[in-house]
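# Fold the following, please.
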Amino acid sequence: MTTTLITGANKGLGLETARRLVAAGHTVYAGMRDLASGDAARELGAHPVQLDVTGDASVAAAIAQLPALDVLVNNAGIAGTAQNLDDLTPEANDHVFATNVTGIVRVSQAALPLLRRSSNPVIVNVASGLGFPRFLLDTSRAEGHVMTVPYVASKAAVIALTVQYAKNLPGMRINAIDPGYTATDLNGNSGHQTVTEGTDAVVAMATIGADGPTGTFSDREGVIAY
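Predicted coordinates:
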């Protein structure tokens, strides 16, 4: 049985990822800051676990509850409040990076001892096309018209972080994915994709074998060339 931990799994993409991986036969631990929001995950057959990716003690306590770990999905993320340079402050930038980047490092580092015991350890980092410079410079794409800085910069960091983790841990499969523009609370449900479409890439990478790719960035259509 594959044991999987998903951060930010109480709603949106994280909850749908939990649903699909439970259906695929995984034992899923659904990480969330507030266990009071865990009913939806329980109804899917997942096991809610209190997990705030910005806190060392919370992460350590969550990992300590796991009997094993084969797949880690770093999904938790926030959009932040700064939408343009006029309202950008160092504090606003740090707030986004604390969850979207440092949170991934915190959870991944805490999870490594368990992952190293797995016969097929996998990490999937939920990034975004908004973190991909080629997309940001292409005005024919939606990403080319986004002006916010912290969220975009944080997702670019996630992609680079993924590559470096993959290089350092060649025995694991570590990949980043772009969900695409999906209707979630993060964007006021303005995305054109459903949450099922938005989880195609993360599910694909969470279910790869030991001979699967590593260090890649992909969307629901497949691997995106760097």
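# hey, let's count contacts and neighbours off CA atoms from now on
Fine.
# how far away is the closest residue to Q193 other than its chain neighbours from V122?
Using C-alpha to C-alpha, 6 or more residues apart in numbering and skipping residues adjacent in sequence, the residue nearest Q193 is T182, 4.4 Å away. T182 sits at a distance of 24 Å from V122 (criterion: C-alpha to C-alpha, to the nearest Å).
# In terms of packing, which of the two has more residues around it?
Higher neighbour count among T182 and V122: V122, with 27 against 21, using other C-alpha atoms under 10 Å.
# separation between the more buried one and A98?
23 Å.
# repeat for A57
Note on A57: its distance to A98, by C-alpha to C-alpha, is 15 Å.
# Kindly report the same for A23.
For A23 relative to A98 (C-alpha to C-alpha), the value is 32 Å.
# And the two? Which one has more around it.
A98 (19 against 13).
# N175 looks like it's in a strand, true?
Yes. Counting by DSSP: H, G, I helix; E, B strand; the rest coil, N175 is part of a strand.
# Just give me the neighbour total for it.
Residues near N175, counting by other C-alpha under 10 Å: 29.
# who are the neighbours in contact with it?
Shown in contact with N175 (C-alpha atoms under 8 Å, 6 or more residues apart in numbering): 123-125, 162-163, 166, 205, 213-218.
# can you do 7 Å?
For N175, the contacting residues are I123, V124, N125, T162, T214, G215, T216, F217, by C-alpha atoms under 7 Å, 6 or more residues apart in numbering.
# wait, isn't the third one in contact with N75?
Read it as N125. Yes. Using C-alpha atoms under 7 Å, N125 makes contact with N75 at a distance of 6.5 Å.
# To compare with the earlier structure, here is another sequence to fold:
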Amino acid sequence: MTTTLITGANKGLGFETARRLVAAGHTVYLGSRDAERGRVAARTLGATPLLLDITDEASVAAAAETVAAAGGLDVLVNNAAIAGPYTAVGEVTAEIMRPLYDTNVFGVVRMMHAFLPLLEKSPAPVVVNVSSGLGSMVLATDPDAIESSVPALAYGSSKSAVNMLTVRYAQAYPAMRINCVDPGYTATDLNAHQGTQTVEQGAEIIVRMALLDPAGPTGTYAAAAGPLPW
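Model (predicted):
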């Protein structure tokens, strides 16, 4: 039985990813920083609720202890993220950026540090870091790409950092499949449901990479349509 943990999974892309992985036969820990919402979502899907705030070291450590005591972990999906205000580039301050980095970047580091010892014990460990096309510096500098017209300094740069984290973790742990993905512009709370894709469409690449076998790629950056430029 494959055991999977998904952060930020009580709604949106995390919830849809959990739904599909439960259907695929995974034992899924549904991570949520709100205990009641997590319980309701997990009950709906047949998953296991896990109280988890990725900005809190103690919460992450407690979650790791819970998962370890129950038998370990095979797949980690680092999905939880925040968008923050879309402030004009010249108006962005360190204080505006700090919460995004604490969640989107340092949250991934906290999760990796806490759960790598469990993943190393798995016969087929997989990590999926949910990034964004806005994290691609190639697309950001391509005038023909829509990403170049979205001046999301804090959010985009946080996802560029997630991409680099993915590369470095993949290099350091070659026995694991560690990849980052762009779910696309998906209608979720992150963008006030302005996205042009459904969560079913957005979750496709997350689920695909979560289901990798040991022969699959690692250290890659992809969307549903294929590889993305860094």
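# Do you know the score for how well these two fit?
The TM-score (TM-score structural alignment, normalised by the length of the first structure) is 0.97; 226 aligned residues with a C-alpha RMSD of 1.1 Å.
# ok, back up a step: the more surrounded of N125 and N75 of the first structure?
When N125 of the first structure and N75 are compared for neighbours, N125 comes out ahead with 28 against 24, by other C-alpha under 10 Å.
# And S128 of the first structure, what's its match in the second structure?
Alignment note (TM-score structural alignment): S128 of the first structure maps to S132 of the second structure.
# Now its match. Nearest residue, chain neighbours left out?
Counting by C-alpha to C-alpha, 6+ apart, the residue nearest S132 of the second structure is D182, at 4.3 Å.
# Mind telling me which residue is nearest the centre of the first structure?
For the first structure, the residue nearest the mean C-alpha position is N75 (2.4 Å; C-alpha atoms, centre = their mean).
# Could you double-check that N10 of the first structure sits in contact with R42?
No. At 9.7 Å, N10 of the first structure does not count as touching R42 under the criterion of C-alpha under 7 Å.
# So which of those two has more stuff around it?
N10 (27 against 15).
# thinking again about what came up before, of the contacts of N175 of the first structure, just say which sits nearest to L186 of the first structure.
Within the contacts of N175 of the first structure, the smallest distance to L186 of the first structure is 16.8 Å, found for N125 (C-alpha to C-alpha).
# those helices in the second structure, which residues are they?
Along the second structure, the segments classed as helices by DSSP state H run 12-23, 35-45, 57-70, 94-100, 106-119, 137-140, 153-172, 199-210.
# can you list the ones you listed in a markdown table and add distance to P85 of the second structure?
Below are these laid out as a markdown table (distance: least, C-alpha to C-alpha, whole Å):
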| stretch | distance to P85 of the second structure |
| --- | --- |
| helix 12-23 | 19 |
| helix 35-45 | 24 |
| helix 57-70 | 25 |
| helix 94-100 | 8 |
| helix 106-119 | 19 |
| helix 137-140 | 19 |
| helix 153-172 | 9 |
| helix 199-210 | 22 |
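# Show me the one of those that comes nearest A83 of the second structure.
helix 153-172 (5.7 Å).
# distance from the closest one to the first structure after superposition?
Averaged over the aligned pairs, helix 153-172 of the second structure sits 0.4 Å from the first structure after superposition, using mean C-alpha distance after the TM-score superposition for the first structure.
# and the angle from that helix to strand 177-181?
Counting by axes from the mean of the first three to the mean of the last three C-alpha atoms, to 10 degrees, helix 153-172 of the second structure lies at 160 degrees to strand 177-181.
# What are the buried residues along helix 153-172 of the second structure?
For helix 153-172 of the second structure, the neighbour count (16 or more other C-alpha atoms under 10 Å) marks 153-163, 165-167, 169-170 as buried.
# Tell me who's in contact with the most far-flung residue of the second structure relative to its centre.
No residue in the second structure sits farther from the centre than G90, which is 28.4 Å out by C-alpha atoms, centre = their mean. Applying C-alpha under 7 Å, 6+ apart to G90 of the second structure gives no contacts.
# From A161 of the second structure, how far off is it?
For G90 of the second structure, the distance to A161 of the second structure - C-alpha to C-alpha - is 20 Å.
# quick revisit: can you list the contacts of N175 of the first structure in JSON lines and add distance to T196 of the first structure?
Listed next are those as JSON lines, based on distance: C-alpha to C-alpha, whole Å:
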{"residue": "I123", "distance to T196 of the first structure": "20"}
{"residue": "V124", "distance to T196 of the first structure": "17"}
{"residue": "N125", "distance to T196 of the first structure": "17"}
{"residue": "T162", "distance to T196 of the first structure": "23"}
{"residue": "T214", "distance to T196 of the first structure": "23"}
{"residue": "G215", "distance to T196 of the first structure": "24"}
{"residue": "T216", "distance to T196 of the first structure": "21"}
{"residue": "F217", "distance to T196 of the first structure": "19"}
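# Tell me which residues touch F217 of the first structure, please.
So F217 of the first structure contacts N175, A176, I177, V223, I224 (C-alpha under 7 Å, 6+ apart).
# Could you dump those residues into JSON lines and include distance to E197 of the first structure?
Listed next are the contacts of F217 of the first structure as JSON lines, based on distance: C-alpha to C-alpha, whole Å:
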{"residue": "N175", "distance to E197 of the first structure": "18"}
{"residue": "A176", "distance to E197 of the first structure": "16"}
{"residue": "I177", "distance to E197 of the first structure": "13"}
{"residue": "V223", "distance to E197 of the first structure": "16"}
{"residue": "I224", "distance to E197 of the first structure": "17"}
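# Put the buried members of those residues into a ChimeraX selection.
Buried subset of those, written as a ChimeraX selection, criterion 16+ other C-alpha under 10 Å:
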select :175,176,177,223
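# hmm, which two among the contacts of F217 of the first structure are most spread apart?
Greatest spacing in those, by C-alpha to C-alpha: N175 and I224 (11.4 Å).
# returning to that earlier point: what separation do you get for the match of S128 of the first structure and D74 of the second structure?
In terms of C-alpha to C-alpha, S132 of the second structure sits 24 Å off from D74 of the second structure.
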